[in-house]
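[1] Here is my input, please return the structure:
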Amino acid sequence: MGTAIFTDAYAVIPAVTQRDIVTSFLPGWDSTRAWILARPLSGFAETFAQYAIELGPEGGSNTPEPEMDAQAILFVAHGTAHLTLGATVHVMTPGSYAYIPPGAQWTLWNREDVPCGIHWVRKRFVQGDGLTLPEPVITHETDVRAVPMPGTDGAWATQRFVDPLDLRHDCHVNLVNFLPGARIPFAETHVMEHGLYVLQGTAEYLLNTDWVSVGPGDFMWLRAFCPQACIATGTEPFRYLLYKDVNRHVPL
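    Okay, here's the model as predicted:
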């Protein structure tokens, strides 16, 4: 799609607008540029920031996160990244996922001669009463089972990188998969904020009162309680990376 949309309930940042002239450059990062797709905005979505970052050859950072209470979730889109977490180096390829708890020491570098694209979700961690910090998680999408949504015969399924019953986590980033023609058969509305980055396929997506056509590289940003539904179009699966905040009381 070619039209950016920003309303009081949702925003759509299409792939075509994510060009050189809207990149950001970050302190402490070498040969790296970022498209900042979401940031906390008072009165809109307030819990997270989401970046699409491109590491050039030998690009990266030894000090990636400036805020000690921020957690990180990384998902590799293309290329190869070397993530050092503690004393261990993890080679991350397309489809690799990492959860990095707040306060962890980590670095991220591209040691190859082609660019590496990574989705990076940042969220200030909200401690739950009586709960410890989550542990790091390093995995790959091929190692995560797709769980069918009830009543869909597997046409709509979600890959969850962390256990949804592990209340130590205050947010999730999942992969959501629809076969061609599959749909969310009702307008969902709930307290969770969302960031949805389309990885593959096309769909008609209901955002509040509007049906919007989306495809690869498009980003949807939803505030709490924004109604949403989906119909997968085209001949290939429709897949997106989904952020949501979970498992905490609403601050009063």
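[2] can we go C-alpha only for contacts and neighbour counts from here?
    OK.
[3] which residues of the stretch 101-250 of the chain fall in strands?
    Taking DSSP state E, counting those that start in this stretch as the test, the strands found in the stretch 101-250 of the chain are 106-109, 116-124, 137-140, 146-148, 156-160, 171-178, 183-188, 194-200, 202-207, 210-214, 219-222, 228-233, 238-245.
[4] who touches the third one?
    Where contact means Cα atoms under 8 Å, 6 or more residues apart in numbering, the residues beyond strand 137-140 that reach it are 95-100, 161-162.
[5] Buried residues in that strand, which are they?
    Buried residues in strand 137-140, defined by neighbour count with 16 or more other Cα atoms under 10 Å: 138-140.
[6] Residue 58: how many residues sit nearby?
    Around residue 58 sit 18 other residues, with neighbours defined as other Cα atoms under 10 Å.
[7] hang on, it packs against residue 110?
    Yes - using Cα atoms under 8 Å, residue 58 makes contact with residue 110 at a distance of 5.1 Å.
[8] re earlier: farthest pair in the contacts of strand 137-140?
    For the contacts of strand 137-140, with distances taken as Cα to Cα, the pair at the greatest spread is 95 and 100 (16.3 Å).
[9] one more to line up against the first:
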Amino acid sequence: MTSSPYHGAAGGLPEQSALHTGRAVFTDAYAFIPKGVMTDIVTSFLPFWDRTRAWILARPMSGFSETFSQYLMETEPGGGSDRPDTHAGIQSVLFVVEGELTLSLAGTTHRLETGGYAYLPAGTDWTLRNSGTAPARYHWIRKPYVAVDGLERPEPFFTSDAAVEPIAMPGTEGRWATTRFVEPADLRHDMHVNIVTFQPGGVIPFEETHVMEHGLFVLEGKAVYRLNRDWIEVAAGDFMWLRAFCPQACYAGGPGRFRYLLYKDVNRHVGFGRVGV
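    Have a look, this model is predicted:
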């Protein structure tokens, strides 16, 4: 198997003699989960999955981020599930960071290799197996689909990081670009899972403050990231979880490019919770 450009799970456990130097932070505005936290003892197992474990990075929490969950999955060769999700109203995105998977959907088999991306609408009947000879590691992002009367539901699709050309942000000369797997104007979709890329020296030059919730998993490189009032050093394997309106900014210091997988909720009116709207 060729080396992956993306950071996957680490696992393992520090030695008893290790000095505690962890950087994990949980605040009212954001959570920062560094790669060193993702050891064997914080994994979870899921119903109807075999030879598979998950690092659950984000889950809906009242008063924090409430729209999505994000798992970093690890499936051994031959493992997987014939009933992966027990919630019919949940849509999913899978992004493979290491290894290969075979996904079966409506009688058709799709092979997802490193960098592979799949969108699976709510109510889709799918199965997943590790078809390779080494562990497969991949992100699984889940969100309840918010249907809108008069809008058709989106169809499943399969693509890859390599197949989609990044689009540079205006005025950045390519230093800041986004790989958009879904057309932003396609209002059938109520979430986007993209890849954001900064070249060394690229920045978010202002404090983004908006209604979207975010999950950011660093795939490559390192940077200094602004989360609310704090500047935090981040690197491949780290995860950031932002509630709505948490200010954010970024400076990519190099020496290589800085890339992260980004979740955000989009294209829907604001709900009113217990009011029933």
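[10] Throw the buried residues of strand 137-140 of structure 1 into a markdown table and include distance to residue 78 of structure 1, thanks.
    Output for the buried residues of strand 137-140 of structure 1, formatted as a markdown table (distance: Cα to Cα, whole Å):
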| residue | distance to residue 78 of structure 1 |
| --- | --- |
| 138 | 17 |
| 139 | 16 |
| 140 | 13 |
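[11] Residue 32 of structure 2 corresponds to which position in structure 1?
    Under the alignment (TM-score structural alignment), residue 32 of structure 2 maps onto residue 12 of structure 1.
[12] again with residue 250 of structure 2
    Aligned counterpart of residue 250 of structure 2 in structure 1: residue 230 (TM-score structural alignment).
[13] cool, and residue 138 of structure 2?
    In structure 1, residue 138 of structure 2 lands on residue 118 (TM-score structural alignment).
[14] Which residue lies nearest to that match in three dimensions, sequence-adjacent residues excluded?
    Residue nearest to residue 118 of structure 1 in three dimensions, not counting chain neighbours: residue 76, with 4.5 Å by Cα to Cα, 6 or more residues apart in numbering.
[15] The one you found matches what in structure 2?
    Counting by TM-score structural alignment, residue 76 of structure 1 corresponds to residue 96 in structure 2.
[16] thinking its match is in contact with residue 130, fair?
    No - with contact defined as Cα under 8 Å, residue 96 of structure 2 does not count as touching residue 130 (11.2 Å).
[17] Between those two, which contacts overlap?
    Jointly contacting residue 96 of structure 2 and residue 130 under the rule Cα under 8 Å, 6+ apart are residue 136.
[18] how near is residue 232 of structure 2 to residue 221 of structure 2?
    14 Å (Cα to Cα, to the nearest Å).
[19] Counting neighbours, go ahead and name the busier of those two.
    Between residue 232 of structure 2 and residue 221, counted using other Cα under 10 Å, the more crowded position is residue 221 (25 against 14).
[20] Could you check which residue of structure 1 pairs with that one?
    Checking TM-score structural alignment: residue 221 of structure 2 goes with residue 201.
[21] excluding its backbone neighbours, what's nearest its match?
    In this structure, residue 201 of structure 1 finds its nearest non-sequential neighbour in residue 238, 4.2 Å apart by Cα to Cα, 6+ apart.
[22] Number of residues surrounding the one you found?
    Using other Cα under 10 Å, residue 238 of structure 1 has 27 neighbouring residues.
[23] and the gap between it and residue 206 of structure 1?
    Applying Cα to Cα to residue 238 of structure 1 and residue 206 of structure 1 gives a distance of 15 Å.
[24] counterpart of residue 150 of structure 2 in structure 1?
    So, by TM-score structural alignment, residue 150 of structure 2 is matched to residue 130.
[25] Please say which position in structure 1 residue 240 of structure 2 maps to.
    Checking TM-score structural alignment: residue 240 of structure 2 goes with residue 220.
[26] pretty sure its match is touching residue 197, no?
    Yes - the pair residue 220 of structure 1 / residue 197 is scored as a contact, 6.5 Å apart, by Cα under 8 Å.
[27] which of these two has more neighbours?
    residue 197 (28 against 25).
[28] contacts for the longest strand seen in structure 2?
    In structure 2, with assignment by DSSP state E, the single longest strand is strand 69-81. For strand 69-81 of structure 2, contacts defined as Cα under 8 Å, 6+ apart pick out 8-9, 48-60, 127-143, 215.
[29] ok, average deviation of that strand from structure 1?
    On superposition with structure 1, the mean distance recorded for strand 69-81 of structure 2 (mean Cα distance after the TM-score superposition for structure 1) is 0.4 Å.
[30] Kindly calculate the angle that that strand makes with strand 136-144.
    On the basis of axes from the mean of the first three to the mean of the last three Cα atoms, to 10 degrees, strand 69-81 of structure 2 is oriented at 120 degrees to strand 136-144.
[31] what's strand 69-81 of structure 2 aligned against in structure 1?
    So strand 69-81 of structure 2 sits over residues 49-61 in structure 1, by TM-score structural alignment.
[32] any idea how far residue 161 of structure 2 lies from residue 110 of structure 2?
    Taken as Cα to Cα, the span from residue 161 of structure 2 to residue 110 of structure 2 is 16 Å.
[33] Pick the most buried one from the strands of the stretch 101-250 of structure 1.
    strand 219-222 (a mean of 25; mean count of other Cα atoms under 10 Å).
[34] contacting residues around residue 174 of structure 1?
    Residue 174 of structure 1 neighbours (Cα under 8 Å, 6+ apart): 158-161, 241-243.
[35] Run the residues you listed past structure 2 and keep the common ones.
    Retained in structure 2 (both residues aligned by TM-score structural alignment, their matches' Cα atoms under 8 Å) from the contacts of residue 174 of structure 1: 158-161, 241-243.
[36] Out of those, which comes closest to residue 70 of structure 1?
    Of all those, residue 70 of structure 1 sits closest to residue 243, with 15.3 Å by Cα to Cα.
[37] What residue in structure 2 is paired with that closest one?
    So, by TM-score structural alignment, residue 243 of structure 1 is matched to residue 263.
[38] what does residue 34 of structure 1 give?
    Aligned partner of residue 34 of structure 1 by TM-score structural alignment: residue 54.
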